[in-house]
Every structure is written in structure tokens, then in C-alpha cells.
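> This is the structure alone, sequence omitted:
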């Protein structure tokens, strides 16, 4: 190393480069190690030796006043930079970052706009933009497939690997890199030979392509040269520099200090903070930012850690994964897959079987040629769900520390793989988990996403999908401006959202979020905003959209023992205003408007049932439904739906429903309006099919009307009828067809038709019905009128005496 600094040009996240870097450092034993990365991370480098630090991890730098402007520098176990850092720390050798400071790169990104690529951010970086945008910074050309172009095109973005692979006769740059680097077994015993060869190739490329379309690389390389000069003054020539191979020719270039400083003069600057954060293999493989250069982090980690028999170990892991998925994969499959992978490597002229060969072998031998189980191997093995860990001693905003304490106390560990959890809010630990997840959602930290589970639908249960993404650390830093704990930040954030809300539905949704998160200190501000918006809003549609959220809030408030008195008053006031304004709002609507209003009608009806009892509210709502059902100026779909809601609520008897249907389906009513009424009354998932099955009068009315529709009008009403009946369950449709085929039921007391459908009698057999009552009493836990009751055979008197008709009716109602 007496001739100058040792330049180790690497491919970021390359296991072959990582092994070569370690061998070169062992051979050269430099006095200092310089790493391509933001100098703000120098103070954090000792944490890399902490036992609690487990890669993949990333340096996170963000602007102090605007945490949304942030950048990551990810490092995996197989990253050459990480290997060099750990080597230096283990031997007490000084190690420093030498790339352009994040204070400049983030300021340059802001100057270009949030959506602009930022070459100055450096290789190995990924920019985190505004919420929902984690677009890439411009990364090292060694890590992106950007395509090579003519040498005279100054703005062409060159992919050095593609150029070198093309020169070697390869179409796939990744395959070329595997053959010449990852599968390399030695270069005559000289650990520095790979770097000399790669540096020579990059020198030729830079001579041909210049900066290769990465204009700001010139600024970054000027800063790196200044840092190298300073290190040589301090440590002499025994300095090793680990950087992207693309930069090696620039660092060898002879320039003056004045010229390099001139390139850095006038760069914008901003205040930043830096820390370590966990990273994931899945984020490394994402096709944006720095992850674009590594499609298979799981495979690369396997290459780095496997001392020998790489193919055999890999295919054994694949077999184990498939067996866990209940696929029949034996040892014989593994042996045959190894033979096939090695044979494919020979046929393709490769030194060893690589990822392509092993994947083809898994598909052919273990997956029987199917890509479905192969997708599992790709997701869980080739990419993987590895999530790094960062020690508690790493710098973090107070909010991040509070979240970490809550995660530990609630035993809710963040994981990279998506998982589903079921929470029972009657248990204290599950209630605490629910509070934490809802509060984080209130702060726009989307660790968990609620969904409707397949289990109980009670209000004491919640279902969540959890996945921790590295970008959430940026969200945490951004939310840190609202408070130092999750609770105080959620209160401040909710108050700010309430003050800025302009839509009534937005405020009601916020009130629901606050109750779910038990952020009661924010409710006064939210309630003031809610009362103000509700007083000014006169649109019945918007009022109808807002009421369901309030009703749900009251429901969950009862479950969580939250005082919701003020919320109940506002909700009742909204319901009263809807009762007054809904009938006029339902007149003069077109088909689309009527369909939307029908949805509002359903939502308000459900909400009224959830609201606490008020003076005559349910009666007033029933009167509104009655007016809608009787008013001819209201669209048929709304009139039919109102009639159905009255029938289901016991406010309309069967005779009244039959009368309304008869009027709606009379010959004087146009067929399209009659079809709309039918859609509102029995359409969709409202249970109308079962209503027709059990009430043959209504079925006969529909059948009579349908068979009487004129041929010229039938085509117009067919879409409505298809939409109405196609939503029924197949069994319901089949039963309706059988009933229609059978024809009208025979009169009471006559012999059943021989074509009658089994199970549909001509009337109620009281003796057979009485036989099931003892079993019903047992299931319902009700006392029997006398002891020793037991169900007898069908058609016989149950033991224990005859049951009175009134008792039979009560038991039937109980079921």
C-alpha cells in the first residue's frame, strides 16, 4: 500500500464483493478504512459492533424541520461496506464515511422537487419522499439496469454491468456477474486481483462514457477525493477505500484541491438528523431506489453464508419450505433437483449452477412444472422476510422510543412478513394492542390495517393485518412533531385534523377514530368541529354519510367504557334533521341518484337502530319510511326499499306488504318502475329470496306481474330483474324455480299435489311442531312446564304433556 490508497471497487450488496473485500483487508491491514456513505453517520458507526445490531439495517437521514425529506443507506450482511465496517471495528481500525453529506444531498433533492431523482444522494441510498412516496434517489450505476447508449450522449444513463456482460457475450448482466464474481474460486491466490481487474474495466468505461449520465457524481467524487486526501495526511498511504467500482477511476484521477472545492462551492445545505433503522430483505428487492440492483437478497445471503455445497444446501432449504406448505417433497426430489441443476449449468456453459438453474430444477422436480408453489419459494426464500434489528442505544426520536416500549409491553413484535391477528377487547392486553394500533393509524403510521375477520362479528373482536415496513420510521419521525408519546401525539394530531376538516363526514370519521383509539382528550375539539360542520351542512346526502360513523362510534364507545354523551346528542340531532329532509330529497332523482339514496337509506336505518333510545326517534323514522313507501313521486327502488325496511322492522304486516306490492305491480304502472320497486324490495343481499320462498303470496304477485310484462317492455326491465335475482344464493334460486314450477299451493285441507316439493307442506302440523319444543327448551335454557319431557317420535305426542299453542309460539319466536 506504499504507492497510495487501496481502492476496493465493489458492487453494493454483492456477496462476492463482500468476500473479496474481507480477504483484501486481511491481506493489506490498512491503518484506516473509508466507506462510501454520509459523513453524518460517523458517530453511529460504533453501534455496528453492538450485539443487538443485526442486519439488514439502514442509515436514515432526515431533515430536522421536515422529516418527510429523508434518505436511507441500506446495508445487509453481504454488503461489502458492512463487512468493511465490522472488520475495522473488530480490530480497532478507524473507519469513516466519505460521500457527500446528507445535509447537501437532501437539500439538492428539495431544490429539484420531491419527485426528482437525486444523484447526489449517493449509491446505496433510497429517498423517502412525501407520505405514500418512497421513490428512489439516483443510485450507483453498478446497481441499476439503465441500459447503455452511445458514447457521445452526455445524458445517457449507463449500466456498467450490462456493457461488460455484453462485451463478454452475455445477454443477462446478473448471470455474467454470478459467473465472474459470485462463483469465483480464486485469482492465483492474490486477494487484490479482482479489484485490479474491475478497476481496469471501469477505467475503460469512464473513458468511453464519461460520467455516464450521472452528472452529480462529479460533485460526489470531488468530495470523496477531499476526504481521501485528509485521511492520507492523518494516516499516510495505508488507507483502504471501499466504494462503488464506478467511482474508482475518478478517485485515481489527479486533480487539485482547488478544483475539487470549486465543484462543492455553493451547494445548498439543510439541518439533518441521522440514526440506524431496521431494514428488510423484501425492501432490498423492491424495484425502486437502491433495491433495483438486487432481485434475490435471500439467494445472495445464502451465497455469502454457505461455506460449501451451495446448491445442495439451497435445494434442501427449498424442500423444507415446500414440506411446510404440505407439499410432498422427499429426499429423492432434492437429489434429483441437484443433478438437474448441475446438468443445466454444464449445458449452459456456466462454472457452477446459479439461481436460474436451481429455480428451474425446483420448478421441474419439486413443483411438477407449476409456478404456483414456485411463487412461494420466490417470496419466502429467494426474497425472504428477514427484518433487521437495531439496539436501543441507537439515537431515536422520543416517539419512536415510546412506540418501542409499547411494543415490548404488549408483546407485539414488528415483523417484515404480513401476519393476521385477532383481538378480543375483553382482554386487557388485546385492548392495549387495539389502542396502540388505532393511535398509530391516527398518526398516519400504518403498521396495522383492520379488516373484517371470518370469526365473530361482535364489537369485542377486531382483526388486523400487520406488516412493519422501513418507511414507517420516516412516518414516526414526521409524527414526532406532534408529541413525545403516542398518546400525546395522537391527541395533538386529532385536534389539528379537526380544525382543518371542511367536510362533515371527515369529522365524523375522525370522531370514530378517536373513540377507537381511546383518545378522549381530543374529543372536545372534535365535538366542537362536528357541531359547527353539522349546523352548517344542509345536504341530506352528506348528513346520511356522516351518521353511520357516529352510530358506530357510540357502539364502540359503549364497549370501551367511553363517555359518549356529547356524541350521542350530535348523532340524535343529525338523525332528526335527516328525518325532516329525507322525503323532499328523494323526489326527482334519476336512476343513479336513486341508487345512491337507497344506500343512504340503508345506512341511516342501521344507524338509527344503533343510536341510544331517544324521544320518539324510532317512531319518527318509521313515519318517514311510510311516507317514502306511499309517495308516488319517489323512485320505485326507494319506495320498495322503504316498504321492505318497514316489513322487517315489524312496522308493516304481511297484508300491508302484499297491498303495496300489488299497487306497485299493477297494470297501470310502467314495467321499468315496477321492476325498480321489486329491486328495492327484494333485491341484492337483503334476504328477499328467502322472503319469497316463505311467503307464496308475494311470490305469486311477482310471478303474475312478470308473466304479464309486454314483450316490447321485457327487454327494458330484464337488466333490473337480472341484477335483482342474480345476487341470491344458488340454493334460493333453485327453490324459487321449484316453487314456480309446482304452481300455487293447494287449499288448506286438500291432498298435496304429487309434484309437491318435499319439505313444503300445505299447512302447519302442530303435532310434529310440538315434538321439537323440549329440545328447544334445552338449547335455550328455559324451564319446562313439567319434568320428564323428551321429544318423541315424529307425529307422536311429546312426553310430559301437551304444549299450549301460546307456549309453542313463544318457543318459535325464541329460535
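It's in. Note that the structure is predicted; figures quoted are calculated from it, not measured.

> only C-alpha atoms for contact and neighbour calcs from this point on.
Will do.

> so is residue 72 in a helix, a strand, or just coil?
At residue 72, secondary structure determined by DSSP: H, G, I helix; E, B strand; the rest coil is strand.

> dropping in the other structure now:
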């Protein structure tokens, strides 16, 4: 061990952070020693928060959060779980009336050092290359030593976690009671040997941290004598036991950068304690470690019972016999592997074999829910927080919207006051950059009164809330201020239109005027048709929210109509001379503009006047004319021409004969195969119902089939990737039907037999088979819940109670009589 040993006195308890075995050993050592003061590795600014740990409302996992006052995004956490040795020591000291203090480097220094290191890395001034391959050289550049990994390898283990479980975590209370200091003495000797071999091979900041801890230890010894216990990472124990001078330690701390920091307690979660979350001191299985710490006896049996309960809740058949066999198998595996007790690997293998039938799918559920766990801690309301967090917490409670660690789906009906308020809160948090909720595609609905959200509260959100607190003290005022700032700094028109939509969704009426001014200014100056086309859809969507959210959207109508007019003028020239990537981008813009103009001219609340209604109708006609120009112009990229043709056909603005004529021109022998494939991609690719259109339109399928079979062999490889992308997007059933139609060959039902003129495409007859249609009609009526009435065939009438309509596919009339129940009458 480097340096001279301290004489027996202060109790140095070297631990592994978040280790249940270490936590039990710390509790046993403190019970035996009964120190007057307990010093814990942690930021000393948090000493004022220690009394809150005695509050029964404080439920781990929790964490100390420190952030720079003038830059809340610069933050750090010190997590503690129920099985963390630091938490056990803290609670022991509070329960036994001992003095308790944090003695690590102050957060004011550590946060400032982290900030300066990040700036140095960004500017390229960080030192690099001073280390050597054997681990010597500049400690700031060589990789830190993994002490547990080295000790495990020395003991002949290939898995450090398995060694730590066998050596520490599986220790029983009886073995610990024999000599409470024994495990810490052994661990301190091992760490001393490692530090002799590797030097101070930990983190580059360890030297100053250990100097500060030695200074605080000297103060405590001077005040309480040697009746002091220190709980810290095992790696630091040799440094704290070494003899150094106060002058030397102060010299290490001289000149450290400093920042003004604030600290508080925040809830933490088992998921964020896991190493896979990126937490450097994390463990692989916090849920499993929590179970080992809490189980009074028979931990394996109790664990298997938990697993069985989880699988039963998921409707899997698991009986008590499964639990018994799984326990026996885990014990057998432990004996075969030479382990003192079945560990996580043995219990996992037993669960997979006995309860999951060898499948990793249900095992993944056990891993996520139990091995890692979804526990979220709780902090008392009187813990210090930024004003914005306090307002957010108050609103969460008022709206019964509890922050939870497990991910969950939330369906909102905006016609209900509470759901509308929830929606506004979630949208305001998104404006502030607090990602608690993410909008998702919910169940199908043609209305705008439904919203679906995916919610998950992560501990890092407390940092985001603290950072957002610079904009205001309440969620409403902060979101308003940030929206105004975003509008002033936005450089793209699409950004401002999306911001206007967010302001309406979030209910920020005070921010909307500023956003509208920025929108009008940017729209007047922006002449790029592509950017105008990207901006229009979001603007048009906002016009739908006036009725549901009681917001005034009339001012947006004029701006949206003006943008649409400019797009109609400039889009055709912008669609010429495009490469493949630009053409694909333009197709997406055409889709967005088409949807937006449909909203503006059909359902969007433009200014309520006859002039506005006439303008809306004229806008739709102008857009139809633009689509006709795009579909017919040869200089327009094929994918855009095909898409324009399809949009016109779907809207009923293009006769089917004209659509077939345009397809025939696009697929003519004189058209390069790549251009023809692009036209097909635009016409039937990426659009809802594209495959079914080919299934039911014999001419279009025949044209594509004839063109595809005529592509020269040397060019087929060039068009294959595009065609494969087009048809692979179809539903499996649609692809199968198309394949069967092509495989079946020419239909023999047309005039002239197999080669009849009426059979224009393989597998299709010359027209509608009315007999087969009549046979299916009764089944369809049954599925739709309609009562079948009198039916006289394809040239007769059909009567039921659902209403009156005429079927345009029949040669006669098809009439329903009766009354129709108003939609939503029973809602």
C-alpha cells in the first residue's frame, strides 16, 4: 500500500456503489462500531438536504441533483437505491443520532471542471496522446482501471459480475456478524495492491477528490476523535489511509474552477441505475440486487415466486410446480458451476428452461420488469425545486397525470375539459423541450378531437425542467416566452409554421401574435417553392383546431391561402430538371400540398364570408389545374408525374380512360426503363390503396405487366431496385393476389376464349360478374349488421332499414328505405 498506514482509528468502509452485499456489510459494521460521525462520498453542498432523508415520504431510488444556476443544463446526479451502501449509512446515522456529512469534492468544482473539459474538447485544446500502451503516462489520457475486472480475472473468473456476486453479494448475515470489519479489510488490501501495480489509475479527477476527502476526514477526527466512519468507493480507501500533509492536499485543490450550483433531491429509477442506461457506476441488474437486499431469507425461492406472478399476469400458464422445479434447477446449476448460491445467471437459465419453455421472448419481459425493474422513487413535496418544477407538479396532480417510470399510452378526448387541459400541458412541455410525452398515431378517427400520447418519466427530465425554468416560473409563462424566442430566431418558414401549430395545440394565445408576425415576414421574403410547400401542411393543420380547442384561427387562413396561391404558380417549374433524390423529395411535397389544399378548400375554417368561400373553391380548381400540368408535362420527373396522375384519379378529376392513356404514354417503348419505373413508383407506390388499384383495374395491371415483360434484359437490373421498393410496400395479401392474377394467365371467359379481346389482362374477365356479386352481398350485409330485405338481383331493388342509396355498379336501381339513426346519437 502506498504511503504509511494510519493507526487504527477511523473506520474506512470501502464499498461498491449500489451493491446489496456492501450495503449489508456497512450496516453490520456501523452497528458494531457505533461511530459518532459518518462521512459519505457525495457533494458537501447537500448537507442541508440530509434531514429530508429521514422523511418517510422519501422512498428510494432517489438522487441528488446539482446544476449550475446560470446554466441548468450543466448538471450531475448522485443516485442512491435502497440497496446502496451510501443510503444505508445515511439512514443509519439519522436513526442513531450520529453526525452525517458528505465529504466528496464540492459540486461547484466538479460541475465547473466538467464544463471546462467539455469546452476544451470542443475547441480541440484537450491534451491527447500522452499516454502509453502499458497504461503509464499522463493520467488524464490513459484508460481508468477496472478494479473489479482485475480482481475477477486474478481469481480465475471471466465475468466480473459473477465474481462480485460470489465474493460479496451472496454473503449471509451470519458470516458478516463474525467480524464486521473483515470484508472491508480484505477489500482495502486488494485495492492497495492494485494501486501499487497500476498507480493512481482511476479517473483523472480522483487525485483532487481524494485530497478534499482527506481534508474533511482530518476535520472530523479533530472534532469527534477517531470515532468516525467513512463510506466511500473501495478504490479510494488506500488514498484516505495514506499519510499526507494538509499543505500538500490544499495545494492540489488550489486554483480549481468554480461555478454557483444548486442541489436538491429528485426521484430516480431502477432503469436509470442500470449500466446499459449509460450510468458509469451502474449495475447490470438493479431489480435483482434490490431483491437480494430486501429478501429476509430464501432469496431464490422468493425470486422464482415473483417471476411466476409476473408471467401469470401476462396470461402464461405457470404453476407452483414450475416454481419448485425452477428452484431445484437453479440450485443444481449453481452446484455444477461451483458457486456458493444460485446467482442471476442460474436463475435466468432456470426460468428460461422451466417457465418460458426455452423461449427468450417471455424471458425478455422478466429481464425488463424484474431484473432491471421499473421502480420510480418519491421525494417529499418540501424538497427544494425550481419554481417551474413546483408549478408542473401542481398541474400534474390537478390533472391526475402522475409521472411514472413505465411507458404507457394515453388516449385523450379533447371534447372533455380535463383531457383538453392534459393535452395543453403536454404540448407546452414539448415547446419547452421537456420530452415527457410523445404524440403517437392512435386509433383511427376522422375527427380532430382525439390525441394519443406515449408517456414515460425519466429522471433526466428534472434537468430539462430546471433548464426550462430560465424562461419563466410557470409552465404557461415559460412556454410563451420560449415560443416567442423561437419565432424570433427561426430561419426557415417551415419552422415558424410548425411553431404556430404548436402554439395553437399548447394554448399559447399571447405567443401567437409574435409568431404570426414572424410568419408573415418570412412568407413575404421566401421565394423558394420547396420551402413554401414544406410550410403549408403544418399551417393548414392548425386551421382544424378552432372548433375543438376554442381558438381563433381566422388570421392564419389568409396567410395559408396566400402561400397556396404562390405554390400553385411556382410548383410546375420547380418540378422540372430534378435528379432522383430531388424528385422523391418533391413528390412528398406534392402530397403535403394536396392534403393541405384539401383542408383549406374543404374543411378548414377560412374567413367566414362568401368571398372566402369562393376563394376556397377557386383554390381547389387552381390546384387541380396544376396537377394536370404536372401529369402531362414530359420534362417533369417521372415519380412526380405518376403521383399527380394518381391524385387526380383518386379525386375523380381524371377519367379512368385518361389515366390509362397517361400510363400507356409513360410506359411506351420510347421511354427509358428507369423513367417508366419512377412513374410507376409515383402512381402506385407509397400510397394507400395502390396495390388494390391494380387488383381491381384490369387495364392498369395489364399495361404494367406488358411493360415489365418488355424491359430488355440488360436494363432490367437497373429498374429492379425501384420496382422492388414499390411493390414490397404492399400488404402481403395484395402481393399474393397480384401474383395469382399474373400466374393464372389470360381468362377464357372473354370473347374468343383464352385469347379473347375482352381479356385484356391475365386473370380478369371482360366485365362485372353479377352472379358472383349477388352471392357475396348477403354475407356483406350480415357483416355490416344490416338486415337483408327484398333483393331482386342486379337489375332490381334491395330494401333494408339503413337508408336510401343507388348502387352505380348495377344496371338497375338499388334502393334502401327507412330511417337512419343520427351518427353519435348514443354517444
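Thanks, I have it. Model, not experiment: these values are computed from the prediction.

> Mind checking the TM-score on these two?
Comparison of the two superposed chains (TM-score structural alignment, normalised by the length of structure 1) gives a TM-score of 0.87, and 778 aligned residues with a Cα RMSD of 3.8 Å.

> Run through the helices of the stretch 701-815 of structure 1 in chain order.
Assigned by DSSP state H, counting those that start in this stretch, the stretch 701-815 of structure 1 shows helices spanning 711-726, 730-742, 766-770, 773-780, 805-814.

> Next: the stretch 51-200 of structure 2.
So, for the stretch 51-200 of structure 2 - with DSSP H, counting those that start in this stretch - the helices run 85-96, 107-123, 147-154, 160-164, 173-178, 182-198.

> could you dump the ones you listed to TSV with mean neighbour count and distance to residue 591 of structure 2?
Converted to TSV, the helices of the stretch 51-200 of structure 2 look like this (neighbours: other Cα atoms under 10 Å; distance: least, Cα to Cα, whole Å):
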stretch	mean neighbour count	distance to residue 591 of structure 2
helix 85-96	21	57
helix 107-123	16	41
helix 147-154	16	57
helix 160-164	18	54
helix 173-178	13	69
helix 182-198	18	63
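
> Rebuild the ones you listed as JSON lines, extending it with distance to residue 541 of structure 2.
Output for the helices of the stretch 51-200 of structure 2, formatted as JSON lines (distance: least, Cα to Cα, whole Å):
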{"stretch": "helix 85-96", "distance to residue 541 of structure 2": "51"}
{"stretch": "helix 107-123", "distance to residue 541 of structure 2": "40"}
{"stretch": "helix 147-154", "distance to residue 541 of structure 2": "56"}
{"stretch": "helix 160-164", "distance to residue 541 of structure 2": "53"}
{"stretch": "helix 173-178", "distance to residue 541 of structure 2": "65"}
{"stretch": "helix 182-198", "distance to residue 541 of structure 2": "63"}
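
> So which of the ones you listed is nearest residue 545 of structure 2?
helix 107-123 (43.5 Å; Cα to Cα).

> In structure 1, which residues correspond to stretch 396-414 of structure 2?
Under TM-score structural alignment, stretch 396-414 of structure 2 corresponds to residues 407-425 of structure 1.

> and the end-to-end length of that stretch?
End-to-end distance for stretch 407-425 of structure 1: 17 Å, by Cα to Cα, to the nearest Å.

> tell me how far that stretch is from the chain's mean position?
Centre-to-centre, stretch 407-425 of structure 1 and its host chain are 15 Å apart (Cα atoms, centre = their mean, to the nearest Å).

> now do stretch 463-472 of structure 2
With Cα atoms, centre = their mean, you get 21 Å for stretch 463-472 of structure 2.

> so it matches what in structure 1?
Aligned using TM-score structural alignment, stretch 463-472 of structure 2 spans residues 474-483 in structure 1.

> Same check on stretch 20-35 of structure 2?
The aligned range for stretch 20-35 of structure 2 in structure 1 is 15-30, by TM-score structural alignment.

> circling back: what about the helices of the stretch 51-200 of structure 2, which gets the closest to residue 679 of structure 2?
The nearest among those, by Cα to Cα, is helix 107-123 at 47.2 Å.

> what about residue 555 of structure 2, how many neighbours?
Each residue near residue 555 of structure 2 was counted by other Cα atoms under 10 Å, and the total is 13.

> Could you check the match of stretch 396-414 of structure 2 and say which residues are buried?
Buried residues in stretch 407-425 of structure 1, counting neighbours by 16 or more other Cα atoms under 10 Å, are found at 410, 414, 415, 416, 417, 423, 424, 425.

> same thing with stretch 501-520 of structure 2?
Applying 16+ other Cα under 10 Å to stretch 501-520 of structure 2 flags 501-508, 511-512, 514-516, 518-520 as buried.

> which among those gets closest to residue 546 of structure 2?
residue 504 (8.7 Å).
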